[in-house]
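> Kindly return the folded structure for what I paste below:
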Amino acid sequence: MSPGDASESPMDATYVFRVTFRLDPTGVTADPETFETVVTRPAVDPGTEGWLFFRDVCWRGEVSDEAYLRERVEDWLSVPVTAVSFSELRADEAYLDALRDAIADDPSFDDTPRAVLHAHLGSSIRVTD
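Here you go, the predicted model:
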């Protein structure tokens, strides 16, 4: 089946991050100035543009380049971010199957899909219904 085929079951996946951000008020003070929140980012379909997000930002279930990801999250939230950590990839079985297939088909990976996912996401994959 090709991507977008109507007979395919829908896929669902989300990246989850814990984020600490601060307010940067002008001419006033805020108390507290720093807040913690959970930020979720929908995962794109495997094999489509941006699907390698997991490879580009995670290693062993941790953020591989916090400064880079902090800048991305600042763009998403429009506030200064002081810390970001990866929590998990929440995904249904259909998404994980498609992700494994895309990894197996991608010549830039020289390991099994299971090993690739473990190397980048560690044990931070939660399967949802």
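> Going by C-alpha atoms from here, please, whenever you check contacts or count neighbours.
Will do.
> ok, the spatially most central residue of the chain - contacts?
Among the residues of the chain, the one closest to the centroid is residue 15, at 3.4 Å (C-alpha atoms, centre = their mean). With contact set as C-alpha atoms under 8 Å, 6 or more residues apart in numbering, residue 15 has these partners: 40-43, 86-90.
> same deal with residue 119?
59-61.
> any idea how far residue 74 lies from residue 127?
According to C-alpha to C-alpha, to the nearest Å, residue 74 stands 28 Å off from residue 127.
> Proceed likewise with the subsequent sequence, for comparison:
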Amino acid sequence: MQANYVFRVTIQLDPPAARVDPDRFETVCRLPAATPGTDGWLFFQHNLWRGDVADAEHMRALLTDKLGVDVVEVSFSELETDAAYRAALENEIETDLLRFNADSVEEVLHQHLGSSIHVRESEAIRGD
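Okay, the predicted model is just below:
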């Protein structure tokens, strides 16, 4: 069971003792998704809305901390998941729909992830 939150990020390098060119570039960042029901599994609820980053400044700071470089732009691309993770996520959401102020699992997923959920074979998802 694996899943990653996938972001496109623009990174700014500003080394104190050297000059780099280019000093700004875009790359893809994959954050492993916490197992549904465990600490951190509500990342999508706290950080995403309608398939986009809910608070860009917060997400830039979070990714700057995780990556150790200055993230100056960020956009959400997708939740890449295997079928087992998606089923576990849906099951966990269904156990407490009131938390999400929604009538269905599909509504919750759409509210936070939009249509940006892509189910892949487990081997295709890099969890590191």
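> circling back to that earlier point, and which of the contacts of residue 15 of the first structure is nearest to residue 20 of the first structure?
residue 86 (12.1 Å; C-alpha to C-alpha).
> what about the aligned partner of that closest one in the second structure, how many residues close to it?
Counting by TM-score structural alignment, residue 86 of the first structure corresponds to residue 76 in the second structure. Residue 76 of the second structure has 23 neighbours, counted by other C-alpha atoms under 10 Å.
> is it true that residue 76 of the second structure lies in a helix?
No: according to DSSP: H, G, I helix; E, B strand; the rest coil, residue 76 of the second structure belongs to no helix; its state is strand.
> returning to what we had before: now that we have the contacts of residue 119 of the first structure, which one has the most neighbours?
For these, neighbours were counted using other C-alpha under 10 Å, and residue 61 has the most, 22 neighbours in all.
> Now which residue in the second structure aligns to that one?
Structural alignment (TM-score structural alignment) places residue 61 of the first structure against residue 51 in the second structure.
> Tell me how far its match lies from residue 108 of the second structure.
Computed as C-alpha to C-alpha, the residue 51 of the second structure to residue 108 of the second structure distance reads 11 Å.
> so how far is residue 86 of the first structure from residue 21 of the first structure?
As for residue 21 of the first structure, its distance to residue 86 of the first structure is 15 Å (criterion: C-alpha to C-alpha).
> Also residue 102 of the first structure?
Relative to residue 86 of the first structure, and taking C-alpha to C-alpha, residue 102 of the first structure is found at 22 Å.
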